[in-house]
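Q: Here is my input, please return the structure:
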Amino acid sequence: MNRLTQSLVLVLLGGAVLRITTVSDEYLNYVKPGFRYLLIAAAATVLVVGAAGLFKKEDGHRGPWVAWLLTLPVFAIFLIAPPPLGSYAARSEEAPARPVGALTAYTPLTRPVNTMTIGEFLGRAWGDPARSLAGKQVKLTGFVVPSKKEGRWYVARMQIACCAADAVPLKVAVLGFPSPAENQWIEVTGTWVPPEADGPEPGTVAPEIDAVHVAEIPRPVEPYE
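A: Next comes the predicted model:
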């Protein structure tokens, strides 16, 4: 790969990242919204460096052939556009991770139906001494993950600290309602099922929700919590 080709790869890579951060929301499949302007700045820098290299005089130097592998991310962004992490990444029957930034005190739930993130639901179910979820109807949004256990399935959401590489699955077991198709995005409405006194310790199994309504929805623009 000569210098001209290397510069062209940089231009394509910078342009690809600029495309997914300025004319679409595809970057949200990989990072949190707050990283958008950092990505734009980095992509613009790479594009400028590549463009400058296109106008430099070729010195005859050639890099190793494996340098062509640098083109793979470019083609992945332009041609494949990997979707956000979904059911495959959350299929384990192990307890979901504790949500990042879980609170120890929560505001009262006063609405007829209380919309909340799956992370908040997990935090309240596992660590709220006031048991604020008890008897309250809540609405959760996530994608469907099947379960090996009969009579249940999961509503799940991946939580990220910065990017998809550090994603962890947050899951709530859904009872009393037929499962939609795997990976289908849904809104599930129901009430928390408090664990039995002699049951597993909170945090070692997914909390449960007794569903009264499940609605299929399009995938949200921001897929991660």
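Q: Please count neighbours and contacts with C-alpha atoms only from this point.
A: Noted.
Q: Contacts only, for Pro84.
A: Counting by C-alpha atoms under 8 Å, 6 or more residues apart in numbering, Pro84 touches Asn29, Tyr30, Ala164, Pro223.
Q: 7 Å instead, please
A: Pro84 is in contact with Asn29, Tyr30, Pro223, counting by C-alpha atoms under 7 Å, 6 or more residues apart in numbering.
Q: And for Gly119?
A: Gly119 makes contact with Pro99, Leu170, according to C-alpha under 7 Å, 6+ apart.
Q: measure it to Met158 for me?
A: Shown here: Gly119 relative to Met158, a distance of 10 Å by C-alpha to C-alpha, to the nearest Å.
Q: Please apply the same query to Glu26.
A: As judged by C-alpha to C-alpha, Glu26 and Met158 stand 16 Å apart.
Q: Comparing the two, which residue is more hemmed in?
A: Met158 (26 against 20; other C-alpha atoms under 10 Å).
Q: helices or strands next to the helix or strand the more buried one falls within in the packing?
A: Using DSSP states H and E, Met158 falls within strand 152-159. In terms of contacts (3 or more C-alpha pairs under 7 Å, 6 or more residues apart in numbering; DSSP states H and E), strand 152-159 is packed against strand 137-146, strand 168-175.
Q: Out of those strands, which gets nearest to Asp210?
A: Closest to Asp210 of the helices and strands packed on strand 152-159 is strand 168-175 (C-alpha to C-alpha; 4.9 Å).
Q: now the helix or strand just after that closest one, how far from the chain's geometric center?
A: Next along the chain after strand 168-175, taking DSSP H and E as the criterion, comes strand 185-193. Its chain's C-alpha centre and that of strand 185-193 lie 19 Å apart, by C-alpha atoms, centre = their mean, to the nearest Å.
Q: what's the answer for stretch 75-84, then?
A: Chain-centre distance of stretch 75-84: 16 Å, with C-alpha atoms, centre = their mean.
Q: Another for comparison:
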Amino acid sequence: MTRATQTLLLAITGAVLIRMASGDAYLRYVNSWMRWPLIACGALLVLLALVDVWRQDDGEEHDSHVPRAAWLLFVPSLVFFLIAPPALGAHFAERAQTAPVALEPADEVFLPELPDTDPVPVLLDDLIIRAAYDGGATLADRRLTFSGFVSRGGSDRWFVTRFGINCCAADATVMRVAATGVEPPADDQWVRVVARHVPGSGDGGTSEPEVVVEELELIEPPRNQYR
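A: Okay, here's the model as predicted:
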């Protein structure tokens, strides 16, 4: 690989980072707070490529030998342009281990009462945490509405599922709620459900909570598919 080729790959890598972070594509792979760090890294790579071009035009001598491994820089860019892998979905969820709920002592946890709205909107992780304490007492006799994508489990079970990430898709953990009461849509279909928590399910955080679905609506995937 020549020095000019290396400079070109550096510029392409920077351009891909900028393009990815300028829209919503980066949300398939990393957390939302990483937009500006990605843009800054991309801009720095492009700047370094331009400086290298200027130094070559200025006649400065360089070692023309560049390791062949430098070609690996081009692989992520090529994958993004040709394939653009989607966000994690049902295939990964069915093979990943559900994240256990780290329980604090019950007397140190305060779970506020849910609003009086009917149905009451909840986040999937909030539902899982509430179900883990006192058998879901704060969920009792309430109609809940939440969203996620459809995934499957053993014994013909299906789940409303989302992923939680700290940094990027590589550290994703599965959050899911077992659903009954209606026939499931296709895998990876995003749904919004109105459901009631099955008392006692998910207690202790060692298994998934279960809900009985009363209403199911097919929806488009949200802009950010991770929590």
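Q: Give me the TM-score for these two chains.
A: The TM-score (TM-score structural alignment, normalised by the length of structure 1) is 0.89; 219 aligned residues with a C-alpha RMSD of 2.3 Å.
Q: sorry, back to before: would you mind giving the contacts of Pro84 of structure 1 as a markdown table with secondary structure and neighbour count added?
A: Listed next are the contacts of Pro84 of structure 1 as a markdown table, based on DSSP: H, G, I helix; E, B strand; the rest coil; neighbours: other C-alpha atoms under 10 Å:
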| residue | secondary structure | neighbour count |
| --- | --- | --- |
| Asn29 | helix | 20 |
| Tyr30 | coil | 20 |
| Pro223 | coil | 21 |
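Q: Compute the number of surrounding residues for the counterpart of Val150 of structure 2 in structure 1.
A: Alignment note (TM-score structural alignment): Val150 of structure 2 maps to Val144 of structure 1. Residue crowding around Val144 of structure 1 was assessed by other C-alpha under 10 Å; the count is 27.
Q: thought Val144 of structure 1 was touching Arg157?
A: No: Val144 of structure 1 is not in contact with Arg157 according to C-alpha atoms under 7 Å; the separation is 9.1 Å.
Q: which ones are touching the residue lying closest to Val30 of structure 2 once chain neighbours are set aside?
A: Of all residues not flanking Val30 of structure 2 in the chain, Cys168 sits nearest, at 3.9 Å (C-alpha to C-alpha, 6 or more residues apart in numbering). For Cys168 of structure 2, the contact set (C-alpha under 7 Å, 6+ apart) comprises Tyr29, Val30, Asn31.
Q: just those residues now: which is nearest Gly42 of structure 2?
A: Using C-alpha to C-alpha, Val30 comes nearest to Gly42 of structure 2 of the contacts of Cys168 of structure 2, at 15.1 Å.
Q: residues contacting that closest one?
A: Cys167, Cys168, Ala169.
Q: give the contact list for the match of Val150 of structure 2.
A: Contacts for Val144 of structure 1 (C-alpha under 7 Å, 6+ apart) come out as Ser87, Tyr154, Val155, Ala156, Pro180, Ala181, Glu182, Asn183, Gln184, Trp185.
Q: For those residues, which PyMOL command selects only the ones that are buried?
A: Listed next is the PyMOL selection for buried residues among the contacts of Val144 of structure 1, using 16 or more other C-alpha atoms under 10 Å:
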select buried, resi 87+154+155+156+180+182+183+184+185
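Q: wait, which of the contacts of Val144 of structure 1 is closest to Gly101 of structure 1?
A: Ala156 (17.6 Å).
Q: Now do the same for that closest one: its match in structure 2.
A: So, by TM-score structural alignment, Ala156 of structure 1 is matched to Thr161.
Q: For that match, which non-adjacent residue is spatially closest?
A: The shortest distance from Thr161 of structure 2 to any non-neighbouring residue, by C-alpha to C-alpha, 6+ apart, is to Arg176 (4.2 Å).
Q: any idea how far Glu26 of structure 1 is from the alignment partner in structure 1 of the one you found?
A: Alignment note (TM-score structural alignment): Arg176 of structure 2 maps to Lys171 of structure 1. Using C-alpha to C-alpha, we find Lys171 of structure 1 at a distance of 24 Å from Glu26 of structure 1.
Q: so stretch 28-47 of structure 2 aligns onto which residues of structure 1?
A: Against structure 1, stretch 28-47 of structure 2 falls on residues 29-48 (TM-score structural alignment).
Q: what's the neighbour count on Ser147 of structure 2?
A: The burial count for Ser147 of structure 2: 23, using other C-alpha under 10 Å.
Q: I'd say it and Gln189 touch.
A: No: with contact defined as C-alpha under 7 Å, Ser147 of structure 2 does not count as touching Gln189 (10.6 Å).
Q: that older thread, what is in contact with Gly119 and Met158 of structure 1 at once?
A: By C-alpha under 7 Å, 6+ apart, the residues touching both Gly119 of structure 1 and Met158 are Leu170.
Q: the helices in structure 2, which residues?
A: Assigned by DSSP state H, the helices in structure 2 fall at 3-22, 35-57, 74-82, 90-95, 124-132.
Q: So what touches the longest one?
A: Put plainly, it is helix 35-57 of structure 2. Thr7, Leu10, Ala11, Gly14, Ala15, Leu17, Ile18, Ala21.
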